[in-house]
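Enquirer: structure of the sequence below:
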Amino acid sequence: MKQSYRIWSLMPILFFSLFLLVSPTLAQKTTSSVVPLGQSIQIDLQYGAVFISNDVLLTDDYWLRAGDSIQQINAEAVTSMEDVRKHVNEKVQATIHYERNKKMYTKEITSDQMLKLLPFLRDATEGIGTLTYYDAETNEFGALGHQIVDHTTGITPKFSEGSIYLSSIEQIRKSIPGKPGYKITSHKNNTSPIGGVNENNVYGIFGKLEANAFQDNSLQEVEVADKEAIMTGEAIMRTSIDGEKVQDFAIEITTVEDHLFQFTVIDESLIEKTGGILQGMSGSPIIQRDKLIGVVTHMYVDKPKNGAALAITEMMKKNP
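Expert: Below is the predicted model of the structure:
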């Protein structure tokens, strides 16, 4: 079983405002129906490039910095770790060409320096989150409700391809005030992805599910509610905290402001097990009066029962 401990889905920050214009496509989405999900997923993004994950001191006065990307070694293009490893055992000096802040640099390095650099190179990233919805007609999905930012480099990764896998919740570390909890998940190494990722933007990740990703007839479409329909009061958060099981938990929407709203977990069974909101729950759909209204995006570190959400119509715009 492959375990995933990297989590960016519910960062320990207050929620942020998105001031964006309403596009014509938004009006079309307000009357559509989608399937609200709630399954835990592992997300794998292949960069199509090789990045340095930490600052590395090559010599007494020469640093490579986190976020630098290696473009070439000698005269050969570099797009993956496999390209780099071909040069590791050559035992000769190599010339690396790397990019920093859109400028190119060149550095001669020894084979020993190449070995020193190798543990700090990466061509992919992974993490966990929650599936929000999919469109039964097109198989398009949305997840997370916010952008993936690489937790090590702090950059928003460009990627050449991405995949999502269903994951199983193995353990829960409860949230307590001042210390966000998280899920420990796993998925079998030989399992196939259930979908591909083609966008990573401020609204979340988006792509298409495989045709056989969900064959459960109990999955029901619901109407997508416009942001004006979101009201204070009780609602349901749909998420996974036990294996692959998806459950509904009661929340109380406390404030609504344009396309953002805040809520409090009131379901005692969820509070008992998780302490409230966990890292890994971002993307959990929120349903009110049998309509999909929003998506969990953030938590409050000092008050883990409290969370922030984005109106689903805002998320479904996909582009600012």
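
Enquirer: every contact and neighbour count from this point should use C-alpha atoms.
Expert: Fine.

Enquirer: give me the neighbour count for T239.
Expert: For T239, the neighbour count with other C-alpha atoms under 10 Å is 27.

Enquirer: buried set for the one helix or strand it maps to?
Expert: Using DSSP states H and E, T239 sits in strand 233-242. Under the neighbour-count criterion of 16 or more other C-alpha atoms under 10 Å, strand 233-242 has E234, A235, I236, M237, R238, T239, S240, I241, D242 buried.

Enquirer: next: stretch 290-299.
Expert: So, applying 16+ other C-alpha under 10 Å, buried residues of stretch 290-299: K291, L292, I293, G294, V295, V296, T297, H298, M299.

Enquirer: in strands only, show me those.
Expert: Judged by DSSP state E, strands contain the following of the buried residues of stretch 290-299: K291, L292, I293, G294, V295, V296, T297, H298, M299.

Enquirer: format the residues you listed as TSV; extra columns: distance to A66.
Expert: Below are these laid out as TSV (distance: C-alpha to C-alpha, whole Å):
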residue	distance to A66
K291	44
L292	40
I293	39
G294	35
V295	32
V296	30
T297	27
H298	26
M299	28
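
Enquirer: one more, for comparison:
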Amino acid sequence: MKKYLRSAWVLAGMTMLSAVLCGELFAGALPDTLQVHQGQTLQFAGLPLSSTQDGAVSAGRTLRAGATYTADVRLLGLFQVKNVRVQVVPARSVVPDGEPFGIKLYTEGVMVVGITDVDTAAGKQSPAAEAGIRKGDILVAINGQTVNSNTEVGERFAGSAGEVCTLSMRRGGMAFQTRLRPRQSVTDGVFKAGLWVRDSTAGIGTVTYFDPQNGVYAGLGHPVCDADTGKVLPLLEGEAVNSTITGVDKGTKGKTGELIGTLADAHLGSLLINGSTGVYGVLTQPRAGKSYPVATRQQVHVGKATMLVTTDEAGPRAYAVCIEQVRYGSGSGEHNMVVRVTDPALISRTGGIVQGMSGSPLLQDGMFIGAVTHVFVNDPEKGYAIFAENMLQTAQTLAERH
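Expert: Down below sits the predicted model:
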């Protein structure tokens, strides 16, 4: 009997220790702030978590959008995980899209994409390197005059006659100035700074959703970055245009595939934000389609889901995928979920996830939960995705000023 009791106590102790460790794991995985829709209480899909709300909510009173309260999150209803701040937000519905679109983006300032030498009478010299300029820096102005194109930059340096120029620059979130003296090239006699810059880009992506309440659309789920530096291109102005998918370069292990398409002149709408959660603008014409409620992050769970993808001229189709991992506490980045394509038809057509599918919307349990953003190069059937909640937060800033 004593041996039995001793074993029971050991088992109970191990159970308690496991619960504590699991609680600590969930505490690290959950963010400090969560959202809940007006009229609902905090619930977690697919997790052994429950919450006890403070007095006003637990008494059954409905809090209006904009209110906040504290919830005590517990594991199996017994073990405290953490207290979280809950924001009450209005329930939203949008139209998931899945159509390809063309992106034309013009930069605010110009991005430095290369540093080079100038072949002078005194030998090779690099004015840009001497001035401390790096790849990825943004050149905003020369001698107080703004520059937004390659042509403007070349003309300003060519007309300097070799006099020192004051450059207004940005690096990350920091603004600074530097001084640069252009050198005269013996090849063509032109004064040059020894740098390559980019002022625009164009490409194909996928429209994630359209909001019929305000005309705002969202796409990509990640920012448009410079191909050479990997830095986010600062947006001066841009345009969304029609695009037609004409073929697929199939993805394989170690090789990223892509949707092949053409850009049309037909104007779809403006491009007003190029940010960490995607690109956003206002469409000139409403998009037809069925509206779906937008899920909060804690409503997303591991399991079956659907992805809307366009791979040919027939338009979007629904394909089966599996949400393999949900990172509830991963902020507003592009890696909130890990998604695997399970639909044989899509794997046969594309190999899985390819370039151009960024922004393809994800649906689960009758809700819009997010969008695919990246592919795993060594496993094209898998990729990352972003929460719909994060995209809606960015879109709201545009809707408020539109």
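
Enquirer: quick check: TM-score for this pair?
Expert: The TM-score (TM-score structural alignment, normalised by the length of structure 1) is 0.80; 297 aligned residues with a C-alpha RMSD of 3.2 Å.

Enquirer: just the helices in the stretch 101-250 of structure 1 please.
Expert: For the stretch 101-250 of structure 1, applying DSSP state H, counting those that start in this stretch gives helices covering 111-117.

Enquirer: tell me the two of the ones in strands among the buried residues of stretch 290-299 of structure 1 that are most distant?
Expert: By the measure C-alpha to C-alpha, K291 and M299 form the most distant pair in those, at 22.7 Å.

Enquirer: can you tell me the SS state at the counterpart of E314 of structure 1 in structure 2?
Expert: When structure 2 is aligned by TM-score structural alignment, E314 of structure 1 is paired with N390. Following DSSP: H, G, I helix; E, B strand; the rest coil, we place N390 of structure 2 in the helix state.

Enquirer: check the one 10 residues further on too.
Expert: E400 of structure 2 carries the three-state label helix when classified by three-state DSSP.

Enquirer: quick revisit: can you list the buried residues of strand 233-242 of structure 1 in JSON lines and add distance to E170 of structure 1?
Expert: Listed next are these as JSON lines, based on distance: C-alpha to C-alpha, whole Å:
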{"residue": "E234", "distance to E170 of structure 1": "29"}
{"residue": "A235", "distance to E170 of structure 1": "27"}
{"residue": "I236", "distance to E170 of structure 1": "23"}
{"residue": "M237", "distance to E170 of structure 1": "20"}
{"residue": "R238", "distance to E170 of structure 1": "18"}
{"residue": "T239", "distance to E170 of structure 1": "15"}
{"residue": "S240", "distance to E170 of structure 1": "11"}
{"residue": "I241", "distance to E170 of structure 1": "9"}
{"residue": "D242", "distance to E170 of structure 1": "7"}
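
Enquirer: how far does stretch 84-101 of structure 2 stretch from start to finish?
Expert: End-to-end distance of stretch 84-101 of structure 2: 39 Å, with C-alpha to C-alpha, to the nearest Å as the criterion.

Enquirer: now swap in stretch 278-289 of structure 2 and tell me
Expert: Stretch 278-289 of structure 2 has an end-to-end distance of 21 Å (C-alpha to C-alpha).

Enquirer: how far off centre is that stretch?
Expert: Between the centre of stretch 278-289 of structure 2 and the centre of its chain there are 17 Å (C-alpha atoms, centre = their mean, to the nearest Å).

Enquirer: same deal with stretch 6-23 of structure 2?
Expert: The answer for stretch 6-23 of structure 2 is 41 Å, by C-alpha atoms, centre = their mean.

Enquirer: which bit of structure 1 covers it?
Expert: Alignment of stretch 6-23 of structure 2 against structure 1: no match, by TM-score structural alignment.

Enquirer: which parts of that stretch are buried?
Expert: Within stretch 6-23 of structure 2, the residues that qualify as buried are A19, V20, G23, counting by 16+ other C-alpha under 10 Å.

Enquirer: one more: stretch 165-180 of structure 2?
Expert: C165, T166, L167, S168, M169, R170, R179, L180.

Enquirer: out of those, which comes closest to T262 of structure 2?
Expert: Closest approach between the buried residues of stretch 165-180 of structure 2 and T262 of structure 2, by C-alpha to C-alpha: R170, at 33.5 Å.

Enquirer: contact partners for the closest one?
Expert: By C-alpha atoms under 8 Å, 6 or more residues apart in numbering, R170 of structure 2 lies in contact with D137, I138, L139, V140, F176.

Enquirer: so it sits in a strand?
Expert: Yes: membership of R170 of structure 2 in a strand is supported by three-state DSSP.

Enquirer: now it: how far from D199 of structure 2?
Expert: Computed with C-alpha to C-alpha, the distance linking R170 of structure 2 and D199 of structure 2 is 15 Å.

Enquirer: and for Q177 of structure 2?
Expert: Going from Q177 of structure 2 to D199 of structure 2 by C-alpha to C-alpha gives 20 Å.

Enquirer: just L362 of structure 2 next, same as before
Expert: Per C-alpha to C-alpha, L362 of structure 2 is found 33 Å from D199 of structure 2.
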